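S.K.: this one's structure only:
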């Protein structure tokens, strides 16, 4: 099984299940220091009660929250930001400069997601996506550190999954809040050789070179753990980072190979090829493909779509 991680709750770090899709799929994070709090990502508007309940369980009120830090503005990470802020009178939002306009005016995000999922599914899964007052939105520069009651939270620019992605390093616990940059690793797939992890190349801004560079920047600080959105905390950081880089190269090779065929069936061919690739990795990890592939079905589909977008932009 995976290595025993420290009790991050004892270090003021708390994982919140946002309830998106299924239990154990989508996490938000709460960091508490000397009675002050910061949320890192927030899920959808449906997650607002869970976020407020997490505060209440720790004896904190909404007025204790100083920051809502968003790793990026994809709806599973930030769709509920406007709805949550309505309950947090003192909180400011920290976001990548490329993401800030979409928080102030989320109409393009909503239109794009609605075109993919349909209005009914948008309402069911994501709820309302509310605009945020520009005065409450602050853009994070690369290397900017914010102070949470004396606790430094370092933000760095981490493109590759999206160009508006940042990650947050907590020096106190020597751990990163990674959004989607450090991939996907569901706790149900922890196996005899530790954590099972895959990159996420979902549409529309996957860039393999920048993603590998971003992973390298995080590993350079020799973190003890990564706190993922999908899902929760993982150790074995150096091993997992190298696996992610290896898989990014393999996925790019698969995409280039499949690009030689009929464009109309490219996404499905990529889905099938990626499924075969992850099945092989599952067997190497001592896991059954029949266990792994159904749990990863959504992610494999999104990875196939992301690779199609990358191919359509031209190989980079």
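M.R.: On my side now, so go ahead. The structure presented is a predicted model; accordingly, all values stated were derived computationally and were not measured.
S.K.: all contacts plus neighbour counts: C-alpha atoms, from now on.
M.R.: Will do.
S.K.: Can you get me a residue count around the closest residue to residue 13 other than its chain neighbours?
M.R.: Closest residue to residue 13 apart from its sequence neighbours, by C-alpha to C-alpha, 6 or more residues apart in numbering: residue 31 at 4.7 Å. Using other C-alpha atoms under 10 Å, residue 31 has 23 neighbouring residues.
S.K.: Can you spell out which helices and strands pack onto the helix or strand hosting residue 31?
M.R.: If you go by DSSP states H and E, residue 31 is part of strand 27-33. Strand 27-33 is packed against strand 13-17, strand 36-40, with contacts defined by 3 or more C-alpha pairs under 8 Å, 6 or more residues apart in numbering; DSSP states H and E.
S.K.: how about those, which one is nearest residue 175?
M.R.: Closest to residue 175 of the helices and strands packed on strand 27-33, according to C-alpha to C-alpha: strand 13-17, at 10.2 Å.
S.K.: Below is an additional structure, to be compared with the one above:
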């Protein structure tokens, strides 16, 4: 770690920056540097912008060296700082999934939903200012399209399942993928004997198990050396993690189906949360971790995953009419 911005050098000119969101090493921003040119992948929140500018300075890069700000999806812990950051980067172009682009051009609906959930005081405390990106500075990253960072090809892969507005970024030169939340979460403080764990991210409101399984397979087919997660940064040993992730996504879906017939919303929510917590405890024991530590570190993710399963069940019900 390098100072309070958590600047960490990975391989092939890739750097991780701690966004500062909620707690240390929860939310990573990645910076790719190639021949003096740079691209950010995800931005954290509006409060993360000084950290990104500091990272550039520490690496000897000016703000005019940044060509792209790439957003895997538009959840605020990934993209909340994009508009504000773009104001400081005179030559950068933002790249967003076509479904996410309208929310970056006009974030008013996202902000209204955030205020409804958290209230204004907490929303501003956790996310800072939400700023639109000018239309002329934004392009859409469609499936299979790419940009060139000083000759380094970055290809976009449509990967729904966590969110419909999610793409991943394939860095062919590094044999790496920037996966946002599609390939789950893996916090470094839960590494056990040098081994990294994996756990799905099924946050509301667009969890879709079949789509997520298909997206995971897309990533595995590229045989990456490493995958960079927003929560948190570089993981390796990808084939086995893919097996584990498929198993756990299916476990989340099966848990949901167990509660599909429950008409009591509060009872269903409690049952889903308890079920996800049991999964986390089982995984901790499987890898020799401390279940109490796992449930503490994963506390918020357990709650969000349970809510995401509930959203999926509600969607299934709406489709049945």
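M.R.: It's in. Being a predicted model, the structure only gives us computed values, none of them experimental.
S.K.: care to give me the TM-score?
M.R.: Laid over one another, the chains give 0.96 as their TM-score (TM-score structural alignment, normalised by the length of the first structure), with 310 aligned residues with a C-alpha RMSD of 1.3 Å.
S.K.: can you tell me the mean distance of the strand holding residue 31 of the first structure from the second structure after alignment?
M.R.: Taken over the aligned residues, the distance from strand 27-33 of the first structure to the second structure averages 0.5 Å (mean C-alpha distance after the TM-score superposition for the first structure).
S.K.: sorry, back to before: could you dump the helices and strands packed on strand 27-33 of the first structure to JSON lines with distance to residue 276 of the first structure and mean neighbour count?
M.R.: Below are these laid out as JSON lines (distance: least, C-alpha to C-alpha, whole Å; neighbours: other C-alpha atoms under 10 Å):
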{"stretch": "strand 13-17", "distance to residue 276 of the first structure": "30", "mean neighbour count": "22"}
{"stretch": "strand 36-40", "distance to residue 276 of the first structure": "34", "mean neighbour count": "23"}
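S.K.: so who does residue 233 of the first structure touch?
M.R.: When contacts are counted by C-alpha atoms under 8 Å, 6 or more residues apart in numbering, residue 233 of the first structure is found next to 225, 226, 227.
S.K.: Now name the helix or strand holding it.
M.R.: Using DSSP H and E, residue 233 of the first structure maps to strand 232-234.
S.K.: mean shift between that strand and the second structure?
M.R.: Here the mean offset of strand 232-234 of the first structure against the second structure after fitting is 0.7 Å, by mean C-alpha distance after the TM-score superposition for the first structure.
S.K.: Let me know the next secondary structure element after that strand.
M.R.: Per DSSP H and E, the first helix or strand lying C-terminal to strand 232-234 of the first structure is helix 237-258.
S.K.: Just give me the neighbour total for residue 257 of the first structure.
M.R.: Using other C-alpha under 10 Å, residue 257 of the first structure is surrounded by 12 other residues.
S.K.: Out of the contacts of residue 233 of the first structure, which is nearest to residue 257 of the first structure?
M.R.: Residue 257 of the first structure lies nearest to residue 226 out of these, by C-alpha to C-alpha, at 32.3 Å.
S.K.: ok but that closest one is inside a strand, no?
M.R.: Yes - assigned with DSSP: H, G, I helix; E, B strand; the rest coil, residue 226 of the first structure falls within a strand.
S.K.: for it, what are its contacts?
M.R.: Here residue 226 of the first structure is in contact with 175, 176, 177, 178, 182, 233, 234, 235, 237 (C-alpha under 8 Å, 6+ apart).
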